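K.L.:
Requesting a structural model of the entry that follows:
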Amino acid sequence: MMRSLGVRWRLFVDAVRVEFAVARHRLQDQGLFRALLVFLLIMAAIFIVGFVVMHLFMDPDELLPLLEAARSAGPFIIIGFIILEVVFAPVPGTFITVAAGAVYGMWLGALYSYVGNVLGSCLAFFLARRFGRRLVERLVSKQLLERYDGFFRKHRELFLVFYALPVIPVDILSFSCGLSSMKWRKFLLIMMSGFVSNTLILTFLGERLAGLSLVLMVFYTLVFLAVFSLLAWAFRLLVARFRKKDI
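P.N.:
Just a heads-up that it's a prediction; the model follows:
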């Protein structure tokens, strides 16, 4: 009897593995499996870090020593993380800016995030201008670059809006500007002007979240993630529609 159950269990496990492999193959064919996996990993990391941070915010006695210890290095850590995110990381730096607002307040958080975004975007522009598309395709997904590059180049009049909104992939935008014939001064003026509203919006949100209870913080964080994802998805559809018209 036990042997029979064991055989059935192994058959069931094998069947599940086969079904998962088939599903995975289909998702990979559609380019969704990797995106889904990355999304789940990011969400898990956000919730783990979020609960630690929220616990600290709930207890000022625990938060104060942490801030005191990181008082001198904290801003440089935030700036460094944002620079790395803009140039190398395939995830939006939105959450780093929100966290900066939660820890340092709207104005200081915006200042640190602004410096990081400006320096990171300048570095992305310089790398693209100096080393060309071959290097950029190593730093950014070739698919993503092709998807947005043409759209950005044909709608340069909207560059200020792109940098001002926190749902646009500004890292790809900066690389795209570097690959184009855009003058350095024009890029600098547009990028620096746009990031003012971008960082202020996100650090304002972070400052407001920091003052909420644990339940409300989780609720509004989920709402923010949903809205952010929806806007990013809508922008992606807009880009796809313009690409179809251009073909």
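
K.L.:
When you work out contacts or count neighbours from here on, use the C-alpha atoms and nothing else.
P.N.:
OK.

K.L.:
In what element of secondary structure is residue 163 found?
P.N.:
Secondary structure assignment for residue 163, by DSSP states H and E: helix 159-164.

K.L.:
Any buried residues in that helix, and which?
P.N.:
With burial defined by 16 or more other Cα atoms under 10 Å, the residues of helix 159-164 counted as buried are 159-164.

K.L.:
And stretch 54-71, by the same measure?
P.N.:
Buried residues in stretch 54-71, defined by neighbour count with 16+ other Cα under 10 Å: 54, 56-58, 63.

K.L.:
what would these look like in TSV with secondary structure and distance to residue 171?
P.N.:
Shown next, in TSV, are those (DSSP: H, G, I helix; E, B strand; the rest coil; distance: Cα to Cα, whole Å):
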residue	secondary structure	distance to residue 171
54	helix	29
56	helix	31
57	helix	31
58	helix	34
63	helix	32
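
K.L.:
One more, please, to line up against the first structure:
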Amino acid sequence: MELHGFLASITLKDLLEIFDKYKSMGPLLGIGLPLLESFLPFLPLVLFVVANVNSFGLLLGFLFSWIGACAGSILVFLIVRKYGQKRLFAFLRKHKSIQKMLSWFEHHGFGPIFLLLCFPFTPSAAVNVVAGLSKISGLNFILASLLGKLVMVFIVSYAGQDLQSLVRNPGKLLVVLAVLAVMWIVGKIVEKRMKAKRLESEE
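P.N.:
Alright, predicted model coming up:
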């Protein structure tokens, strides 16, 4: 069986058995798997988060998943930002859809990246790569990634094994929406302050 097919067939039960078998590794596995997903987007990030929560508890499971997911996103962004002008990425810039996303990110900065990374099934690898190719500042991307991933990992962790419970349970849905709204407001405030400081330094 190919690696892609093998990984795609992994169930929550399989992951929990792996986590139990390698308990001696502590948080390395819980952080490492979400980090690896940033480089191999076919990996089941949602499943990793749920396995973390079931293995380490809500608080630690959430924390390990968030650290891994954020570290992976930032690493991909930095690698693409450094080598984005090389031939390896040249073909990406030619696609109209990529050009539209580049323009969108560069004109709106924090907002679209934050929103895209908030949702569990957004292809975050594509967001990280396009952001790296764009002219958006590294600080803006890191801020959007930290807050967006925080919301996404919180949603998956809070919902547990049953993501549909967000729809069936109005209380859970309200909590998630409240967190999303707070993170959005905080992000926009920080972004405005960063822009103001940058303008002051340029004067």
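
K.L.:
Would you mind getting the average deviation of the helix holding residue 163 of structure 1 from structure 2?
P.N.:
Between helix 159-164 of structure 1 and the corresponding residues of structure 2, superposition yields a mean separation of 1.2 Å, by mean Cα distance after the TM-score superposition for structure 1.

K.L.:
Which residue range of structure 2 does that helix align onto?
P.N.:
Helix 159-164 of structure 1 corresponds to residues 113-118 of structure 2 when matched by TM-score structural alignment.

K.L.:
Pull the distance from that stretch to the chain's centre.
P.N.:
Taking Cα atoms, centre = their mean, to the nearest Å, one finds the center of stretch 113-118 of structure 2 at 8 Å from the center of the full chain.

K.L.:
export the buried residues of stretch 54-71 of structure 1 to CSV and tack on distance to residue 16 of structure 1?
P.N.:
Shown next, in CSV, are those (distance: Cα to Cα, whole Å):
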residue, distance to residue 16 of structure 1
54, 38
56, 42
57, 43
58, 43
63, 46
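
K.L.:
which among those gets closest to residue 107 of structure 1?
P.N.:
Distances from those to residue 107 of structure 1 were compared by Cα to Cα; the smallest belongs to residue 57, at 18.7 Å.

K.L.:
Now that that closest one has come up, it's in contact with residue 63, right?
P.N.:
Yes: under the criterion of Cα atoms under 8 Å, residue 57 of structure 1 makes contact with residue 63 at 6.3 Å.

K.L.:
thinking again about what came up before, and the buried residues of stretch 54-71 of structure 1, which two are the farthest apart?
P.N.:
The span of those, defined through Cα to Cα, is set by 54 and 63 at 9.9 Å.

K.L.:
So which bits of the helix ranked longest in structure 2 are buried?
P.N.:
The longest helix of structure 2 (DSSP state H) is helix 170-202. Of the residues in helix 170-202 of structure 2, those scored as buried under the neighbour-count criterion (16+ other Cα under 10 Å) are 172-173, 176, 180, 183-184, 187-188, 191.

K.L.:
Can you tell me which of these is closest to residue 137 of structure 2?
P.N.:
Nearest to residue 137 of structure 2 among the buried residues of helix 170-202 of structure 2, counting by Cα to Cα, is residue 191 at 10.7 Å.

K.L.:
which residues touch that closest one?
P.N.:
Residues in contact with residue 191 of structure 2 (Cα atoms under 8 Å, 6 or more residues apart in numbering) are 110, 140.

K.L.:
Please say which position in structure 1 it maps to.
P.N.:
Under the pairing rule here (TM-score structural alignment), residue 191 of structure 2 has no equivalent within structure 1.

K.L.:
and the aligned residue in structure 1 for residue 132 of structure 2, what helix or strand is that in?
P.N.:
Per TM-score structural alignment, the equivalent position to residue 132 of structure 2 in structure 1 is residue 178. Counting by DSSP H and E, the element that carries residue 178 of structure 1 is helix 170-179.

K.L.:
Could you list the buried residues of the following helix or strand past that helix?
P.N.:
Elements were assigned by DSSP H and E; along the chain past helix 170-179 of structure 1, the next helix or strand is helix 184-210. For helix 184-210 of structure 1, a neighbour-count test (16+ other Cα under 10 Å) marks 187, 190-210 as buried.
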